[in-house]
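# this one's structure only:
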């Protein structure tokens, strides 16, 4: 299920925006000046899908609506009320669903700190790691910043286990579970940290593979180094699958050779075998150049006469090699796009990938360059492309905030074509927030211009 339309009313008490998402190139661009709510809308989309409420509590608006392809909708309404006895403003959030006929039903109310007894807050606090500590009905860190209950639960989802069931957030659990979103935020050069603050295990979805469990990258100083470690883990997963296929095909080779002859199957012609072997060697060399395979010695220098003597065995052999190398197809395609784009952009240096060490940048003088020594623009380009290629979920909604940050105008002008190519590969779709006309270029058909109210003059 995909998102068809997004709208917000009364944003900051000023703006009413509507963003339709249907177009064949999978990209919708929100174009508008600073302060018109582009970033906030992206965060609201992510929060609704992920089931967090803090942004809806703290951001002034009256209604936010996300409509799906089946014409059902998820609606959040916000109201600020003041109790006479306390004179303290209180935010009420109402969550509704709407069916294709427009009939609405209330789903749940968000839990607010003043609804919870101190004993429950203390239970939540017992599951919140330092430096956050409970002060009154909220939390503070060592620098004195304050956090609401919703903000704490957003950072540490496991702490919600301390809440009585009636208070637990349940944003649209009936219909939004199949929606997936990935947010490429503006602060993208610093290393990501696990929300729990601990080393964890996560599931990685990669093309033809089933769910693969890999270690989360450990503490590093920058996002590019983190993704350098991440690509090593992904390559190891593919190599493990390759080894499994190789072991199985080698083990079964004698049996399959006997069965091939016994069943009277026809072997490939000698010229067909030689042609397929040449294609496989070309594919193998491509995988070696991408850092996915070591240099291997194949069957080279064979003539048609050589092949004719062993047609049956070699027919099975080329089929085995094809199947084994196909394991790399998805990963090779993604790495190939990454390296092709980066090496087209970078000047006087080239990006390579090492199976054990990850990203390797080499100058034209053959000197290694540390990842942290890349320019801000080069790091932004590498991080954004990696996130789009390897982290965005298949068939998911990708939210990209200000892709123009730190990029030369020449790179900005090519971002959109790169994005469209990647979205086709990952079968995803995207909303891009920008105020750069260079990003849009000639594709004004993809842009939705955010406007403010008409001021009478």
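Nice, I can see it. Every value quoted in this text rests on a predicted model; they were computed, and no experiment measured them.
# make it CA atoms for all contacts and neighbour counts henceforth
Noted.
# For the stretch 351-457 of the chain, which segments count as helices?
Per DSSP state H, counting those that start in this stretch, the stretch 351-457 of the chain carries helices over the ranges 376-386, 409-426, 437-440.
# possible to save those helices as TSV with distance to residue 266 and mean neighbour count?
TSV is the format used below for those (distance: least, Cα to Cα, whole Å; neighbours: other Cα atoms under 10 Å):
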stretch	distance to residue 266	mean neighbour count
helix 376-386	45	20
helix 409-426	37	17
helix 437-440	56	20
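# and these as JSON lines, adding distance to residue 274?
Output for the helices of the stretch 351-457 of the chain, formatted as JSON lines (distance: least, Cα to Cα, whole Å):
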{"stretch": "helix 376-386", "distance to residue 274": "37"}
{"stretch": "helix 409-426", "distance to residue 274": "31"}
{"stretch": "helix 437-440", "distance to residue 274": "47"}
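# Alongside the first one, take a look at this:
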């Protein structure tokens, strides 16, 4: 993430979302929710039909500056307020006359009334930055209207559904940005009111790092590796070789651990090659007492043993110290060895904490099965009775949802992100639902993100009603007095 475009005193980790509001959702509902003082999470709930999912989609599209998606969503205005005093707002301007006839790649666009969006960004007490944008004047929405490509998700990859080709946003800029600029120039001065989103607004939005986790978490895409060429991949939906999400995540953790092993190997070679020289320069100097050194050795032996369960480090996990007192040279040498070993093991520290938490959470849920992660096989599930392997795709939908969601939060979300989770109760047992918020809180504390949960389930909310906001009309308005009394 490029932090150069942000306020000098406020980085993405310091800027926290404190409230969100969307008015005119589905043409009639005004919704707002706030984060408590701690700022970690918020819950929204309410009856079907009040637009809980739509609120999350509006926030996601606004923070990702997806103009086409925003125009397609049913709302009048939306505003996000942040802890540093900044505010980002979008307002729909309906029924704007199109004064000219455009031709995009030879396809005429007839004059018609259309919706436009007005963006405002406030930073503290400064005058707001403004942009008024139509679907055609924004490059991302131009791509969706004038090219066959559609955004796959929030990762910056776009797909041509006609042939399955996937390109990065950067590739599309190289291919189409000059055409887009030429088109805007050709529209002339009478369309100056519809320009691209101001760079300052777009840069602010990009700094927010917002992620929406939707209900369809098990859907996968297939990858034809032979089609890779200059960082391009061909993805095909619903093909016989379709790769479920849980398999893709298993491959992802294998790749991540392989990268850690490679980095560890390079670091090990560097440290080992210079160890004799550094030892001679150090001499018999030692900061630790013998007792402290032996305690540190025991702690490090435990770390090595845990890591060798996951990755082949080519080290003996149970190295032992000689009995009897150690002289000054031995203390100095062993202390330097421990310092080097700490540096080597630290290359796995971040991923190991996430692996430990994933295994702990998931293994508290699985019935008569255990999840284990290693560098050779990725995600491995075995039966506790006999240790036999269970194919990942043979797990129940609830088990897969749990693993996929927790993996996603631990390994695919960045520090400082805002994560929105839609209906996490899908396929989850009531007992799992009751533990959900507490589990995600543990993950958010480790990774460092805020999250919003939209749910129908009182079990998901459980003991966290203080953090919950009900969206929609009063129960008496929605159900009628008799039914509302029964519901209460």
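Looks like it arrived, so ask away. Values in this document were obtained by computation on a predicted structure and should not be read as measured data.
# Please report the TM-score between the two superposed chains.
These two chains, once laid on top of each other, score a TM-score of 0.81 by TM-score structural alignment, normalised by the length of the first structure; 419 aligned residues with a Cα RMSD of 3.7 Å.
# re the thing from before, what's the closest of the helices of the stretch 351-457 of the first structure to residue 258 of the first structure?
Closest approach to residue 258 of the first structure among the helices of the stretch 351-457 of the first structure is made by helix 409-426 (40.4 Å; Cα to Cα).
# what sits up against stretch 247-254 of the second structure?
With Cα atoms under 8 Å, 6 or more residues apart in numbering as the test, stretch 247-254 of the second structure has contacts from 220, 374-379, 392-393, 404, 407.
# So which of the helices of the stretch 351-457 of the first structure is nearest residue 339 of the first structure?
Short answer: helix 376-386, nearest of the helices of the stretch 351-457 of the first structure by Cα to Cα, at 9.4 Å.
# Quick one: average offset of the closest one versus the second structure, please.
For helix 376-386 of the first structure, the mean deviation from the second structure after alignment is 0.2 Å (mean Cα distance after the TM-score superposition for the first structure).
# That helix aligns to what range in the second structure?
Counting by TM-score structural alignment, helix 376-386 of the first structure falls onto residues 397-407 of the second structure.
# now swap in stretch 440-448 of the first structure and tell me
The aligned range for stretch 440-448 of the first structure is 461-469, by TM-score structural alignment.
# Can you give me the first-to-last residue distance of the matching stretch?
One end of stretch 461-469 of the second structure sits 10 Å from the other (Cα to Cα, to the nearest Å).
# ok, now stretch 450-457 of the first structure?
End-to-end distance for stretch 450-457 of the first structure: 21 Å, by Cα to Cα.
# Buried ones in that stretch, by neighbour count?
Buried residues in stretch 450-457 of the first structure, counting neighbours by 16 or more other Cα atoms under 10 Å, are found at residue 450.
# who touches it?
With Cα under 8 Å, 6+ apart as the contact definition, stretch 450-457 of the first structure has outside contacts at 14-17, 30-32, 36.
# Residue 271 of the second structure touches residue 340, doesn't it?
Yes - between residue 271 of the second structure and residue 340 there is a contact under Cα atoms under 8 Å: 6.8 Å.
# now for residue 422 of the second structure: what does it line up with in the first structure?
Counting by TM-score structural alignment, residue 422 of the second structure corresponds to residue 401 in the first structure.
# Run through the helices of the stretch 151-300 of the second structure in chain order.
For the stretch 151-300 of the second structure, applying DSSP H, counting those that start in this stretch gives helices covering 169-186, 199-206, 245-282, 290-310.
# I'd like to know which of those is closest to residue 414 of the second structure.
Shortest separation from residue 414 of the second structure across those is recorded for helix 199-206, at 13.2 Å, computed as Cα to Cα.
# Please give the centre-to-centre distance between the closest one and its chain.
Distance of helix 199-206 of the second structure from its chain centroid, counting by Cα atoms, centre = their mean, to the nearest Å, is 19 Å.
# what's the answer for stretch 438-452 of the second structure, then?
Centroid displacement of stretch 438-452 of the second structure relative to its chain, using Cα atoms, centre = their mean, is 12 Å.
# equivalent range in the first structure for it?
Here stretch 438-452 of the second structure aligns to the first structure at residues 417-431, judged by TM-score structural alignment.
# next one: stretch 347-363 of the second structure
Mapped onto the first structure using TM-score structural alignment, stretch 347-363 of the second structure covers residues 327-343.
# Can you mark which positions in the matching stretch are buried?
327-328, 330-332, 334-339, 341-343.
# These into JSON lines, with extra columns for distance to residue 184 of the first structure?
Putting these into JSON lines (distance: Cα to Cα, whole Å) gives the following:
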{"residue": "327", "distance to residue 184 of the first structure": "29"}
{"residue": "328", "distance to residue 184 of the first structure": "26"}
{"residue": "330", "distance to residue 184 of the first structure": "22"}
{"residue": "331", "distance to residue 184 of the first structure": "21"}
{"residue": "332", "distance to residue 184 of the first structure": "23"}
{"residue": "334", "distance to residue 184 of the first structure": "18"}
{"residue": "335", "distance to residue 184 of the first structure": "19"}
{"residue": "336", "distance to residue 184 of the first structure": "21"}
{"residue": "337", "distance to residue 184 of the first structure": "19"}
{"residue": "338", "distance to residue 184 of the first structure": "17"}
{"residue": "339", "distance to residue 184 of the first structure": "20"}
{"residue": "341", "distance to residue 184 of the first structure": "18"}
{"residue": "342", "distance to residue 184 of the first structure": "18"}
{"residue": "343", "distance to residue 184 of the first structure": "22"}
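# Give me the subset of these lying in helices.
Counted as lying in helices by DSSP state H, out of these, are 330-332, 334-339, 341-343.
# and of those, the nearest to residue 408 of the first structure?
For these, the residue nearest residue 408 of the first structure by Cα to Cα is residue 342; the value is 13.7 Å.
# and for stretch 167-185 of the second structure, what are the contacting residues?
Identification of contacts with stretch 167-185 of the second structure by Cα under 8 Å, 6+ apart yields 104, 137, 139, 142-143, 156-159, 232-233.
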